[in-house]
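Participant: just the structure for this:
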Amino acid sequence: MEDIERLTEDYRVAVEARWEEYRALHSECVGVAQQARERAGEARVELEARAARIEAQARAALEEERERGEAAKRRAARLPELAGLLARLV
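Facilitator: Just a heads-up that it's a prediction; the model follows:
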């Protein structure tokens, strides 16, 4: 009977030790998962900010190009007038 009690106690101690190992691993996994979520959130914020900067640069470049196009149209509209003035000079 003592053998059974000793084996039962040994088994209980082994199970408790294994349970503590599993709890420690679980806690570590939870911590790693939390860090991963935080890093993913930080990366998302960084990428969104980067995308906003790129979008602002693209908008500025488009506006600059639009202004250049309008200036070219204004110059082209004056060509007939300038051609007439040149014809009078010659």
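
Participant: C-alpha only now, for contacts and for neighbours.
Facilitator: Fine.

Participant: how near is Glu70 to Ala76?
Facilitator: Separation of Glu70 from Ala76 (Cα to Cα, to the nearest Å): 10 Å.

Participant: for the comparison step, fold the sequence that follows:
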Amino acid sequence: MVTIAYFAWVRERMGTAEEVVHLPADVNDLAALLAWLAARDERGARAFAEPERIRAAIDGVMTGDGVLLGGAREVALFPPVTGG
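Facilitator: Reported below is the predicted structural model:
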């Protein structure tokens, strides 16, 4: 099981701050995770329609598309952060 935490407009589109899920065996990296989340339902389709806009941290460490999820306990998903 892995906890998926959603932030900012990703959280708004998903309708929840986090969820605990069992990932299918073929969901082994960030790109596959985003595709799986988008395919599950309408909320996911809206939240992850542009996966290139999503940033992620796996177990508290910022990561990119090619990083394997491995034994991740938490994946945090959020839009790009801008300062001001």
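
Participant: report the TM-score for the pair.
Facilitator: Overlay of the two chains. TM-score (TM-score structural alignment, normalised by the length of structure 2): 0.16; 18 aligned residues with a Cα RMSD of 3.2 Å.

Participant: report the separation between Met14 of structure 2 and Gly44 of structure 2.
Facilitator: Applying Cα to Cα to Met14 of structure 2 and Gly44 of structure 2 gives a distance of 6 Å.

Participant: same check, this time on Val75 of structure 2
Facilitator: Taking Cα to Cα, one finds Val75 of structure 2 at 15 Å from Gly44 of structure 2.

Participant: the two: which is more packed in?
Facilitator: Val75 (22 against 19; other Cα atoms under 10 Å).

Participant: now do the buried residues in the biggest helix by length in structure 2.
Facilitator: Using DSSP state H to define each element, structure 2 has its longest helix at helix 30-40. By neighbour count on 16 or more other Cα atoms under 10 Å, the buried set for helix 30-40 of structure 2 is Leu30, Ala31, Ala32, Leu33, Leu34, Ala35, Trp36, Leu37, Ala38.

Participant: which residues sit against the very next helix or strand once past it?
Facilitator: Next in sequence after helix 30-40 of structure 2, counting helices and strands by DSSP states H and E, comes helix 42-47. Contacts to helix 42-47 of structure 2, defined as Cα atoms under 8 Å, 6 or more residues apart in numbering, come from residues Trp9, Val10, Arg13, Met14, Gly15, Leu37, Ala38, Ala39.
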